[in-house]
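[1] Make a model of this:
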Amino acid sequence: MSTPSATVTATTQATHPPTELEIRRVFAGLVIVLALGAIDQSIVATALPRIVSDLGGISHLSWVVTSYVLASTATMPLYGKLSDQYGRKPVLYFAIFMFLLGSVLCGAARNLVELIVFRAIQGIGAGGLLPLAQIIIGDMVPPTQRGKRQGVVAGIFALCSVVGPVIGGVITDVLSWHWIFFVNLPVGAVAFVIISRTLRQYTPLHARRIDYLGSLLMTTCTIALLLVLTLGGGEWPWLSMPIIALSAFALVTGVMFVRHVKHEPEPVLPLDLFHNRLFVIASIVMALTFMGLMGASLFFPLFFQLVMGVSPARSGVLTGPMMMGIALSALFNGRVLMRAGRYKPTVVAGLAVATMSFGVLAWSAATAQSLYIIEPSIFVLGLGLGLVMPNVTIAVQSALAPIHRGVGTATLTFFRSLGGLVGVAGSGAILAWQLRGHVAATMPTAAMTPEGGGMANHPLLHQVTNAAVMVYRHAIASTFTVGACIVACAFVLILLLPEVPLSDHHHAAPAPAAD
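    Have a look, this model is predicted:
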């Protein structure tokens, strides 16, 4: 239910739409911001071996990535709510500043503990880059034209995932691993200047009241849940006491958070969002899509190297077609398909294509098909997924009131990241279970411990190698099968998605603030 002030603001908004030139200038700055956040993970992953050789602490190496992911995912909904209360521009300033501050500190880290802490600081900033960029696009661009920009967003992420490892390797070899962080400074400064000169400061539609207790409860609950997903089955067994304690803590703080927001006049995450059928379905679909995608694609390099026998460098190239497919279909969707003003048919088609592609991949992996079948399937999988992500975001932004657009978009992004983490944790558990179940049955014990230590010339060596390949083949094929089932669930659910008519004119954008 809108308030009178919100109605007045909405009326003013319609009379002050941004010009196309203004949109292009702002979008140029947002593209740089998105590239900063998208490329960071792949660049850092490439430099991890060099970081370990300099700083040591290989047993805690995974926390260089984990601390960043935890911080960025947990803060996403907060950025959306704060941008609704204080406007997009100052909150985006804060996100860029924190990202650059974390980059400087990471580059100057003297040991692995410092690097892990500084990566968390960098992650706090990164948590706002993607959702705020999508929110600003939703503010400035009419719904029917929004697909073109959202398609570019998907294309940027796909491109960065491909070129990131290359750039990271070059910087690490030519300069040092410190510069993979320092290089963010000039790029971020350019984005900061462009946004400061082009993006309007808008009048917030919310009262400036911060829900401190709700923010604390939501953040601690989210971090505890993410720690369970990240550490369970790896650092600690799923039924170990630390995992059980973290799960209980997440449950308790989650219940406390729900009870709190029911009585808070300005909650950090309004429960009204979950009364919107479109938002609920879209959030679940986004989570399921990324659960299947991340859970299966995580093992593409492992499959190519251990099962297909290709080199690590070539395995990275072989996963590229999926990102190319995502980029191409997202761009085509925004420039052609979205002109009709409908998003549901495209999402349905995208999920149907992705489900079939996953099924073909599972069959190909299990039956030892050639790359001539596997590679087109990976490319078509990308084509299908590229039609899902931008359109679901547009659907949510079109269904929510302006006062909830920021927090709604950021929460959708949060569910996307959460789904990806669940997918990674779940697929890892499935792979481990499959390996444990097949190893004893397929690998001869004598082959594992040949007498006399003559492993090089032992007659069972080739049987062991072939048995191991078969074990990994079927185990990874099972993760592809699960991925297909998860995306199929998203396909069935998307059929229930309501379709809100998209307008071809600008409306309900934030009004310019009075000087």
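
[2] hey, let's count contacts and neighbours off CA atoms from now on
    Noted.

[3] S176 and S59, how far apart?
    Computed with C-alpha to C-alpha, to the nearest Å, the distance linking S176 and S59 is 22 Å.

[4] If you count surrounding residues, which of those two has more?
    Between S176 and S59, S176 has the larger neighbour count (other C-alpha atoms under 10 Å), namely 17 against 8.

[5] tell me the secondary structure for the more buried one?
    coil (DSSP: H, G, I helix; E, B strand; the rest coil).

[6] For it, give its distance to G56.
    S176 sits at a distance of 16 Å from G56 (criterion: C-alpha to C-alpha).

[7] Show me what the longest helix seen in the chain is packed up against.
    As assigned by DSSP state H, the longest helix anywhere in the chain is helix 405-442. Using 3 or more C-alpha pairs under 8 Å, 6 or more residues apart in numbering; DSSP states H and E, the elements in contact with helix 405-442 are helix 62-86, helix 112-140, helix 212-231, helix 277-297, helix 389-399, helix 461-494.

[8] tell me the angle the second one makes with helix 62-86.
    So that's helix 112-140. Going by axes from the mean of the first three to the mean of the last three C-alpha atoms, to 10 degrees, helix 112-140 is angled at 30 degrees with respect to helix 62-86.

[9] swap in the fourth one?
    Put simply, helix 277-297 runs at 160 degrees to helix 62-86, going by the same axes, to 10 degrees.

[10] The longest one now?
    With the same axes, to 10 degrees as the basis, helix 461-494 and helix 62-86 are set at 10 degrees to each other.

[11] one more to put side by side:
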Amino acid sequence: MPHQQTNRKMVTLGLLAALFIGALDVTVVSTAMPHIINDLSGLSLVSWVFSIYTLTTCVATPIFGKLTDLFGRRSVFTIGLILFVLGSILCGAAQSMTALIWFRALQGIGAGALTPVTFTIIGDLYPGEQRGKMQGVFASVWSVAGLLGPLVGGYFVDYVNWRWIFYMNIPIGIVSFFLVFVFLREQFEKKAKSIDYGGAAAFTIGISALLYALLSGGERYPWTSATILGLFVVAAAALILFVWIEKHAKEPMIPLSIFRNRVMNVSNISGFLAFSVSTGTSIYAPMWIQTLLGFSATASGLMVMPMSIAWPVAANLAGRYMYRIGAKKIVIFGALVVLLGGVWLTALTLQSPYWFLVGILTVIGFGMGCVSTPATVLVQSVVGWQQRGVATAANSLMRSLGQTVGVAVFGTLFNSYLVEHTPAEIAGGIHAVFLAIFIIAVLNTVAVCFLPAQRQIVEMQKANES
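    Below you'll find the predicted structure:
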């Protein structure tokens, strides 16, 4: 085992704290944005405060994942946490919207280490059935942060200052740093390491170009513009070069061998599809109830809360029982529940009551909890310690890409229905998105059926635990 004399309780608390501030930062900024705009101006740049964070997190995630396998978990986690806290300090001190965007980029790089490395350390510290339970607990942090984010952000904006939504990360970050750095012990083989600089550069260029195209297409630039098409060409060329480099690198950033593992492939495809479903639902269901049914923003916000509650409940149940019932059965059950929510979405009409949407979000949230947690545990269980970091990071990246691609596809589909922005056009556009969500849910259900039988999964787990 790579960990000896580690105080698991203290390290777990430190990891929870780090994951919490990383997750909270995603939602808390939205609440404060009107006040940030008043102070810093730059309304036209607002979307990039969120987009740049997504972009740098996606790029950094697999790079940090590989570094944890090369240099150990503690050092890479520490670097990520320091970058995140430093980014938070600079964001709080920003004097212009442009500066805030650059500092959010630094924050995103730090977040690219916090999430995958945190889940990797948990995968190291807790074996077998305990790992499932703990991954369920840690998955719940995102939902708790989603519920608390608007409240915390609202409090600081109303009673203190919007800058404190960033400054509050400092004390929590210091506590997390102390608990993990002091109490996490690693025995690590000291030998010369070969860093895949070429692969990292090609991946960074390819993913950055792809995400910039997806985040800008249809809004800043038309999809058929030379800029967007050029970005897609650059992305394709860089990613093809990346694959070539990985085939020949001594220590590849993402070993292509992990993609010969059926559990990895199915989990990554499912992560991409399922997280595009959850993102599309959480964006367009509130839009339906606000724009078409005339409910307030508060009512719309309250409608999303059951999804944030059902997800962690299911994640904890799935983590607790996946070894008794079988991971494949739980994942397929979760995919079917998400599909049920997708069917219900397509049946919505303008006469549908408010509770229909609450029910749909609850169903999809519960299904997502059953899909996501077992998938994380499976990915970590079917690879050895030396590849656990990069495998976890690759799975996180595919989920993030699913969200980003989903937003781009759904947005393009929705906008294609809008000519005069009449209620009928808006309803048609949202309904088209719901139909697309249903189709993706079907594909996700088909994908998870290709997971190996439980007996094969257990054999792979035993081989990697020994």
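
[12] Quick check: next helix or strand after the longest helix of the first structure?
    Remark: after helix 405-442 of the first structure, the chain's next helix or strand is helix 445-448, criterion DSSP states H and E.

[13] And the residue nearest the centre of the second structure?
    By C-alpha atoms, centre = their mean, the second structure has its centre lying nearest to S400, at 4.7 Å.

[14] Per the alignment, it pairs with which residue of the first structure?
    In the first structure, the residue matched to S400 of the second structure (TM-score structural alignment) is S417.

[15] before we move on, which element is P306 of the second structure in?
    Taking DSSP H and E as the criterion, P306 of the second structure maps to helix 297-325.

[16] Provide the aligned range in the first structure for the next helix or strand after that helix.
    Using DSSP H and E, the helix or strand that directly follows helix 297-325 of the second structure along the chain is helix 327-346. On the first structure, the counterpart of helix 327-346 of the second structure by TM-score structural alignment is residues 343-362.

[17] what's the matching stretch in contact with?
    337, 374, 377-378, 380-388, 391-392, 394-395, 477-481, 483-485, 487-488, 490-491, 494-495, 497, 499 (C-alpha atoms under 8 Å, 6 or more residues apart in numbering).

[18] residue in the first structure matching I254 of the second structure?
    Mapped onto the first structure by TM-score structural alignment, I254 of the second structure lines up with L269.

[19] can you count the residues close to its match?
    Using other C-alpha under 10 Å as the criterion, the residues surrounding L269 of the first structure number 23.

[20] how much space between it and I210 of the first structure?
    For L269 of the first structure relative to I210 of the first structure (C-alpha to C-alpha), the value is 11 Å.

[21] Repeat that for L318 of the first structure.
    As judged by C-alpha to C-alpha, L318 of the first structure and I210 of the first structure stand 47 Å apart.

[22] more neighbours, those two?
    Under the neighbour definition other C-alpha under 10 Å, L318 of the first structure and I210 were set side by side, and L318 has more, 19 against 14.

[23] Contact partners for G14 of the second structure?
    Contact analysis of G14 of the second structure by C-alpha under 8 Å, 6+ apart lists V175, S176, F177, F178, L179, V180.

[24] Once you drop chain neighbours, what's closest to the aligned residue in the first structure for it?
    Using TM-score structural alignment, the partner of G14 of the second structure in the first structure is G29. Among residues not flanking G29 of the first structure along the chain, A191 sits closest, at 4.9 Å (C-alpha to C-alpha, 6 or more residues apart in numbering).

[25] And L101 of the first structure, what's its match in the second structure?
    Under the alignment by TM-score structural alignment, L101 of the first structure pairs with L86 in the second structure.

[26] Just the element for its match, please.
    Assigned by DSSP H and E, L86 of the second structure falls in helix 73-93.

[27] just checking, what packs against that helix?
    Judged by 3+ C-alpha pairs under 8 Å, 6+ apart, helix 73-93 of the second structure is in contact with helix 46-71, helix 97-125, helix 164-167, helix 169-183.

[28] just so I know, which of these lies nearest V234 of the second structure?
    helix 46-71 (15.5 Å; C-alpha to C-alpha).

[29] what range in the first structure matches the closest one?
    Aligned using TM-score structural alignment, helix 46-71 of the second structure spans residues 61-86 in the first structure.

[30] what's the answer for stretch 137-146 of the second structure, then?
    Using TM-score structural alignment, stretch 137-146 of the second structure corresponds to residues 152-161 of the first structure.

[31] Wait, A10 of the first structure touches P510, no?
    Yes - with contact defined as C-alpha atoms under 8 Å, A10 of the first structure counts as touching P510 (7.3 Å).

[32] Of the two, which one has the most company?
    Ranked by neighbour count (other C-alpha under 10 Å), A10 of the first structure and P510 place P510 first, with 29 against 19.

[33] Make sure the more buried one is actually in contact with Q13.
    Yes - in this structure, P510 of the first structure is within contact of Q13 by C-alpha under 8 Å, at 5.7 Å.

[34] ok, now which residue in the second structure is the farthest from the centroid?
    Most distant residue from the mean C-alpha position of the second structure: E420, 34.7 Å away (C-alpha atoms, centre = their mean).
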